[in-house]
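Engineer: give me coordinates for this.
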Amino acid sequence: MPLTADADIRDLLATARTIALVGASHRPDRPSYRVMASLQAHGYRVIPVNPQITGEHIHGEFVFRDLHQLGDAIDIVDIFRRSDAAGAVVDEAIAIGAKAVWMQLDVIDEAAAARAEAAGLKVVMDRCPAIDIPRLGVPKIERQ
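Structural biologist: Model (predicted):
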């Protein structure tokens, strides 16, 4: 079952440090652009992933083609893709050893969530961390 209890979601957000944002956009009018800025302002390292703009930079971070390119340990894979594309991203997140997958608002894939949980990942679905962080009072991340 995806995490739904506020305490569990708060704990996930409070312990995470690095977030891969799949479906990141370089366009300021897109929600993923604003969410990435919000997460960075809260102290997370956010790595943008978007094959259409690989090599560009968003909010100072290099944009990668896919999760396999990252090489860094990822705490949360934040999925800004349609529900029908979320499963493939979840499978990549499992393959790279991410600790959790977070499907954004209106992104729902029960089968992908079950695969992630079976592989030991925490799952959040149909929520936005930029909304939950202030709502749950998650403390700002102090970067080392």
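
Engineer: only C-alpha atoms from now on, for both contacts and neighbour counts.
Structural biologist: Noted.

Engineer: quick one: contacts for residue 129?
Structural biologist: The neighbours of residue 129, taking Cα atoms under 8 Å, 6 or more residues apart in numbering as the test, are 13, 35, 39.

Engineer: secondary structure class for residue 102?
Structural biologist: Using DSSP: H, G, I helix; E, B strand; the rest coil, the structure places residue 102 in strand.

Engineer: what's the distance between it and residue 56?
Structural biologist: 24 Å (Cα to Cα, to the nearest Å).

Engineer: who has more neighbours out of those two?
Structural biologist: Neighbour count, other Cα atoms under 10 Å: between residue 102 and residue 56, residue 102 has more, with 26 against 14.

Engineer: one more, so I can put them side by side:
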Amino acid sequence: MNHDQYPDIYIKDILRSTRTIALVGASVNPERPSYRVMGFLLRKGYIVHPVNPGLAGSQLQGRTVYGRLAEIEEPIDMIDIFRAADALPALVDEILALDPLPKVMWGQLSVRDDAAAAKAEARGIKVVMDRCPAMEYPRLVG
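Structural biologist: This is a model prediction of the structure:
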């Protein structure tokens, strides 16, 4: 996949088929993009599981915060990543250890690592990087 450009239908299909999202890098600060995007996704009807080891066990926007992806007990359709790009290689290893695997790995704005993306894609995971679902949803889904 060319991660410089995505066909609209690729992103639209992901947003329409996704139901459960693990939001890695969730924040309690309402000024942080991860907080605002989580609220947006919840309002659009997605089930969002916030992930942040420093907040594990607490509540965020009415949802229990998990310390790690492996702690989430239901299958995840999409991993939405609010972490620095240099965290992606280790995070991909954590994602690839999940059973079942998620369908999508989504790196937020400025979150891009082509080698990590290739590793996920080699296992059948769709990858989007340097995009925000809260920006793409209104543009493509309505």
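
Engineer: so what number do they get for TM-score?
Structural biologist: The TM-score (TM-score structural alignment, normalised by the length of structure 2) is 0.94; 138 aligned residues with a Cα RMSD of 1.1 Å.

Engineer: hmm, back to that, mind listing which of the contacts of residue 129 of structure 1 are in helices?
Structural biologist: Counting by DSSP state H, the contacts of residue 129 of structure 1 place 13, 35, 39 in helices.

Engineer: what residue lies at the spatial centre of structure 2?
Structural biologist: Nearest residue to the geometric centre of structure 2 (Cα atoms, centre = their mean): residue 80, 0.9 Å.

Engineer: quick one on the thing from earlier: looking at the contacts of residue 129 of structure 1, which is nearest residue 124 of structure 1?
Structural biologist: Comparing the contacts of residue 129 of structure 1 against residue 124 of structure 1 with Cα to Cα places residue 13 closest, at 10.8 Å.

Engineer: so what's the closest one up against?
Structural biologist: Contacts for residue 13 of structure 1 (Cα under 8 Å, 6+ apart) come out as 129, 133, 138.

Engineer: that one maps to what in structure 2?
Structural biologist: Structural alignment (TM-score structural alignment) places residue 13 of structure 1 against residue 15 in structure 2.

Engineer: rewinding a little: what separation do you get for the residue mapped onto the residue nearest to the centre of structure 2 from structure 1 and residue 84 of structure 1?
Structural biologist: Matched by TM-score structural alignment, residue 80 of structure 2 corresponds to residue 78 in structure 1. Residue 78 of structure 1 is 15 Å from residue 84 of structure 1, where distance means Cα to Cα.

Engineer: quick one: the strands in structure 2?
Structural biologist: For structure 2, strands defined by DSSP state E occupy the ranges 20-24, 47-51, 59-60, 63-64, 78-81, 104-107, 126-128.

Engineer: please produce CSV containing those strands, extended by distance to residue 5 of structure 2.
Structural biologist: Shown next, in CSV, are the strands of structure 2 (distance: least, Cα to Cα, whole Å):
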stretch, distance to residue 5 of structure 2
strand 20-24, 23
strand 47-51, 26
strand 59-60, 33
strand 63-64, 33
strand 78-81, 18
strand 104-107, 14
strand 126-128, 9
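
Engineer: for residue 41 of structure 1, the count of nearby residues, please.
Structural biologist: Per other Cα under 10 Å, the neighbour tally for residue 41 of structure 1 reads 12.

Engineer: swap in residue 8 of structure 2?
Structural biologist: 11.

Engineer: mind listing what the closest residue to it other than its chain neighbours touches?
Structural biologist: Nearest residue to residue 8 of structure 2, sequence neighbours excluded (Cα to Cα, 6 or more residues apart in numbering): residue 140, at 7.2 Å. Contacts for residue 140 of structure 2 (Cα under 8 Å, 6+ apart) come out as 8, 11-12.

Engineer: residue 140 of structure 2 and residue 11 of structure 2: what is the separation?
Structural biologist: Note on residue 140 of structure 2: its distance to residue 11 of structure 2, by Cα to Cα, is 8 Å.
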